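**Q** Below are the sequence and a predicted model for it; my questions follow.
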Amino acid sequence: MSQPVAGMLLVASPALVDPNFADSVVLLLDVDDNGALGVVLNRPSGVPVDAVLDGWADVVAEPDVLFQGGPVGADGALAVALLRDPDDVPVGFRSVDGRLGLVDLDAPVELLAGSLAGLRIFAGYAGWGAAQLDGEIEEGSWYVVPGETWDPFRQDTSDLWREVLRRQPGEMAWHSTRPADPELN
């Protein structure tokens, strides 16, 4: 199992039953000694981006809705973006892992639009205090796996949990085929 670092994915294990995170895939955006922060990639909301952030709907990846990034700070928004060219870093972009980063939503959208290959906006985030995430990983609540470039920007995220597990080596891939209620198997 990999160590959690920015850019990695947390995939909820079958043992994780918290409704905020059951069958979720979380992109880690910041991990240090004080804790970790990430966004849930597979929880689209029904709220159109343009209903909340004027001008941003034209540059976000489809579907152009806000995603529920997690239970913390749901009244705030984080924008995760992918640069087209790592040498063309626009104003308001902060790298998380190579071309993947965060965009300042106060930056003028017209200065960013041509530089981004993908953008998704999340309401809220998932957060863990110092050593809390390590404890949850140790108890078997999360798998820590590498992400792929387009994971945060997929149009259809309904099977993201299964797809991420399926591409993992060994026994972890088997979990992608488990029924919702293993007792019925």
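**A** Structure received. Numbers count the residues shown, from 1 in each chain.

**Q** Could you use CA atoms for every contact and neighbour count after this?
**A** Noted.

**Q** Return the residues in contact with Val89.
**A** Leu83, Ser115 (CA atoms under 8 Å, 6 or more residues apart in numbering).

**Q** any idea how far it is from Gln168?
**A** 32 Å (CA to CA, to the nearest Å).

**Q** cool, and Leu27?
**A** Counting by CA to CA - Leu27 and Gln168 are separated by 16 Å.

**Q** Ok, Gly76 next?
**A** 33 Å.

**Q** So between those two, which is more surrounded?
**A** Between Gly76 and Gln168, counted using other CA atoms under 10 Å, the more crowded position is Gln168 (15 against 11).

**Q** measure that one to Arg94 for me?
**A** Here the criterion is CA to CA. By it, Gln168 lies 29 Å from Arg94.

**Q** And Ala6, by the same measure?
**A** 12 Å.

**Q** out of these two, which sits in the more crowded spot?
**A** Taking neighbours as other CA under 10 Å, Ala6 and Arg94 compare with Ala6 leading, 20 against 17.

**Q** residues in contact with that one?
**A** Applying CA under 8 Å, 6+ apart, the residues contacting Ala6 are Leu27, Leu28, Leu29, Asp30, Val31, Val96, Asp97.

**Q** Show me what stretch 147-165 is in contact with.
**A** By CA under 8 Å, 6+ apart, stretch 147-165 touches 7-9, 11, 23-25, 27, 41-44, 61-63, 80, 100, 118-120, 172-177.

**Q** now it, how far from the centre of its chain.
**A** 9 Å (CA atoms, centre = their mean, to the nearest Å).

**Q** The structure to be compared is supplied as follows:
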Amino acid sequence: MRDSGDVSELRAGMLVVATPALLDPNFVDAVVLLLDADDDGALGVVVNRPTPVAVADVLGAWADVVAEPEVLFQGGPVGTEGALAVALLRDADAAPVGFRPVEGRLGLLDLDTPVELVEDTLEGLRIFAGYAGWGAGQLEAEVAEGSWYVVPGEVGDVFRGDPTGLVRDVLRRQPGELAWHATRPVDPDLN
């Protein structure tokens, strides 16, 4: 998921990380994986918000396939009654039925696909209730106003067992001054 392109470019596979200026409770301390971004808008999932709901309780067939922790993640405030599955293929050249590539081996998996057709092709799977969506130009405007940092993603960000420190870890690995924000206090005036 990492390349040498412009890190401010909004495209599939990039992460948008909430800055302290973003006060919307849906996105405070959120790390969002962009699944689609074009002139019509952007769509992504918050990758660091596990819920207490076990996948086995709602999508039992997928319980043995999802990455630890085996819970649904709160993908965002839109469409919370539906689910999106982000999958990582073992082999990029062996995409199963129901898989739509996002970037490299990472993509979306149709949960109506029979588990037995795909389970041996997956290295990781995470299921998200809901998603984050922005209309045309909306996310670009939020980035320009300082609400989001745009950074390259890594596969491990999506399938991390404990997403608690994800914001800090994603920012810490960035070049230059952006890495300093990993240790920034909530209210710098109190520092």
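**A** Now that the structure is in, tell me what you want to look at. Note that the structure is predicted; figures quoted are calculated from it, not measured.

**Q** Would you confirm that Arg172 of the second structure contacts Ala179?
**A** Yes: Arg172 of the second structure lies in contact with Ala179 (CA atoms under 8 Å); the separation is 4.4 Å.

**Q** Give me the mean distance between the longest strand seen in the first structure and the second structure.
**A** For the first structure, the longest strand by residue count, based on DSSP state E, is strand 116-129. Strand 116-129 of the first structure, aligned to the second structure and superposed, deviates on average by 0.2 Å (mean CA distance after the TM-score superposition for the first structure).

**Q** Summarise which helices and strands that strand is packed against.
**A** Applying 3 or more CA pairs under 8 Å, 6 or more residues apart in numbering; DSSP states H and E, one finds that strand 116-129 of the first structure makes contact with strand 35-40, strand 65-68, strand 72-83.

**Q** Adding distance to Gln132 of the first structure, write those strands out as a markdown table.
**A** Compiled in a markdown table, these are given as follows (distance: least, CA to CA, whole Å):
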| stretch | distance to Gln132 of the first structure |
| --- | --- |
| strand 35-40 | 7 |
| strand 65-68 | 21 |
| strand 72-83 | 15 |
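
**Q** for those, which one sits closest to Ala51 of the first structure?
**A** In terms of CA to CA, the element of these nearest to Ala51 of the first structure is strand 65-68, at 9.0 Å.

**Q** Give the aligned range of that closest one in the second structure.
**A** On the second structure, the counterpart of strand 65-68 of the first structure by TM-score structural alignment is residues 71-74.

**Q** Can you state the mean residue-to-residue distance of that stretch versus the first structure?
**A** Stretch 71-74 of the second structure differs from its equivalent in the first structure by a mean of 0.1 Å after superposition (mean CA distance after the TM-score superposition for the first structure).

**Q** ok, residues contacting that stretch?
**A** 45-56, 80, 126-131.

**Q** what's the closest of the helices and strands packed on strand 116-129 of the first structure to Glu136 of the first structure?
**A** Closest among these, using CA to CA: strand 35-40, at 12.0 Å.

**Q** For the residue nearest in space to the middle of the second structure, what is the enclosing helix or strand?
**A** With distances taken as CA atoms, centre = their mean, Leu33 lies nearest the centre of the second structure, 2.9 Å away. Leu33 of the second structure belongs to strand 31-38 when assigned by DSSP states H and E.

**Q** which residue in the first structure lines up with Ala179 of the second structure?
**A** Under the alignment (TM-score structural alignment), Ala179 of the second structure pairs with Ala173 in the first structure.

**Q** State the number of residues packed around that match.
**A** With other CA under 10 Å as criterion, Ala173 of the first structure counts 16.

**Q** Make sure I have this right: it is in a strand.
**A** No: secondary structure of Ala173 of the first structure (DSSP: H, G, I helix; E, B strand; the rest coil): helix, not part of a strand.

**Q** give me the number of residues near Val17 of the first structure?
**A** Neighbour count of Val17 of the first structure, defined by other CA under 10 Å: 12.

**Q** Please disregard the earlier target; I meant Ala54 of the second structure.
**A** By other CA under 10 Å, the residues close to Ala54 of the second structure number 16.

**Q** Please name the residues that touch it.
**A** Taking CA under 8 Å, 6+ apart as the test, what Ala54 of the second structure contacts is Ala63, Glu70, Val71, Leu72.

**Q** ok, and the closest non-adjacent residue to the equivalent of Trp142 of the first structure over in the second structure?
**A** Aligning on TM-score structural alignment places Trp142 of the first structure opposite Trp148 in the second structure. Spatial nearest neighbour of Trp148 of the second structure, chain neighbours left out: Ala18 (4.7 Å); criterion: CA to CA, 6 or more residues apart in numbering.

**Q** And that neighbour, how far from Val46 of the second structure?
**A** 10 Å.

**Q** higher neighbour count, those two?
**A** Per other CA under 10 Å, whichever of Ala18 of the second structure and Val46 has more neighbours is Val46, with 28 against 22.

**Q** What is the equivalent residue in the first structure for that one?
**A** Under TM-score structural alignment, Val46 of the second structure pairs with Val40 in the first structure.

**Q** Now do the contacts for its match.
**A** Phe21, Ser24, Val25, Val26, Leu27, Phe67, Gln68, Gly69, Gly70, Tyr125, Ala126.
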